[in-house]
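*Asks:* Sequence and predicted structure, then a few things I'm wondering about:
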Amino acid sequence: MSERSAGPARLLPWTSPSGSPCYLVGDGTGFVSRLADDIERVQLGMADDVLDYAEGMLADRTTSAREVRFLARGLADALRDVRRIADSREKRSTPG
């Protein structure tokens, strides 16, 4: 029987109900790892969509302040997700 080696703890793309970060320890092949990969793909796609929407909205001089605040919230949420993904990937690729 072969023993799976656990890599560094993976920062997951979601938080606990209290807002604390969630981590997974494993070899990266299990169900939760695959689910995290899928969620990261969705989050990155949504960030692209929000960025595309922002570029169009900001080019429109008739955009209201309320619309810009709503856009800023979406951009902040997307940036938080992308930063979490980058942090997770960096920690898994850094030796030691």
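*Replies:* That came through fine.
*Asks:* make it CA atoms for all contacts and neighbour counts henceforth
*Replies:* Fine.
*Asks:* Show me what counts as buried in the host helix or strand of Val32.
*Replies:* In this assignment (DSSP states H and E), Val32 forms part of helix 31-59. For helix 31-59, the neighbour count (16 or more other C-alpha atoms under 10 Å) marks 33, 36-37, 40, 43-44, 46-47, 50-51, 54, 57 as buried.
*Asks:* so what secondary structure elements neighbour that helix?
*Replies:* If you count contacts as 3 or more C-alpha pairs under 8 Å, 6 or more residues apart in numbering; DSSP states H and E, helix 31-59 packs onto strand 10-15, helix 65-93.
*Asks:* Put this next to the first one:
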Amino acid sequence: MAGDLLEHAAALLKEKGATTGELRYLANRLTESLTDVKRVAESRGARLASKRAQKNLK
């Protein structure tokens, strides 16, 4: 989804006639996508930290 959204964003931003509504919609979708990416990154980071801690206990 993020890749498709980035392609759409690039295309829309190249258009000189993009409306305020289109740009607002794009900003909302990008915000949602970035929120998802951040959540996944934090989750993976927490799991990596947990695995490191478990290795240090051995």
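*Replies:* Thanks, I have it. Owing to the predicted nature of the structure, the values given are computational and were not obtained by experimental measurement.
*Asks:* Could you report the TM-score for this superposition?
*Replies:* TM-score for the superposed chains, counting by TM-score structural alignment, normalised by the length of structure 2: 0.82, backed by 51 aligned residues with a C-alpha RMSD of 0.8 Å.
*Asks:* End to end on stretch 22-39 of structure 1, go ahead and measure it.
*Replies:* End-to-end distance of stretch 22-39 of structure 1 (C-alpha to C-alpha, to the nearest Å): 14 Å.
*Asks:* Run the chain-centre distance for stretch 86-96 of structure 1.
*Replies:* In terms of C-alpha atoms, centre = their mean, to the nearest Å, the centre of stretch 86-96 of structure 1 is set 14 Å apart from its chain centre.
*Asks:* Quick check: buried residues in it?
*Replies:* For stretch 86-96 of structure 1, by 16+ other C-alpha under 10 Å, it's Ser88.
*Asks:* Please determine how far the counterpart of Tyr53 of structure 1 in structure 2 is located from Leu23 of structure 2.
*Replies:* Correspondence of Tyr53 of structure 1 to structure 2, assessed by TM-score structural alignment: His8. Using C-alpha to C-alpha, His8 of structure 2 is found at 11 Å from Leu23 of structure 2.
*Asks:* Over to Gln54 of structure 2?
*Replies:* 46 Å.
*Asks:* One more: Thr31 of structure 2?
*Replies:* From Thr31 of structure 2 to Leu23 of structure 2 the distance is 12 Å (C-alpha to C-alpha).
*Asks:* same thing with Glu42 of structure 2?
*Replies:* 28 Å.
*Asks:* now Met1 of structure 2
*Replies:* The value you get for Met1 of structure 2 to Leu23 of structure 2, if C-alpha to C-alpha is used, is 18 Å.
*Asks:* now do Ala2 of structure 2
*Replies:* Ala2 of structure 2 is 17 Å from Leu23 of structure 2, by C-alpha to C-alpha.
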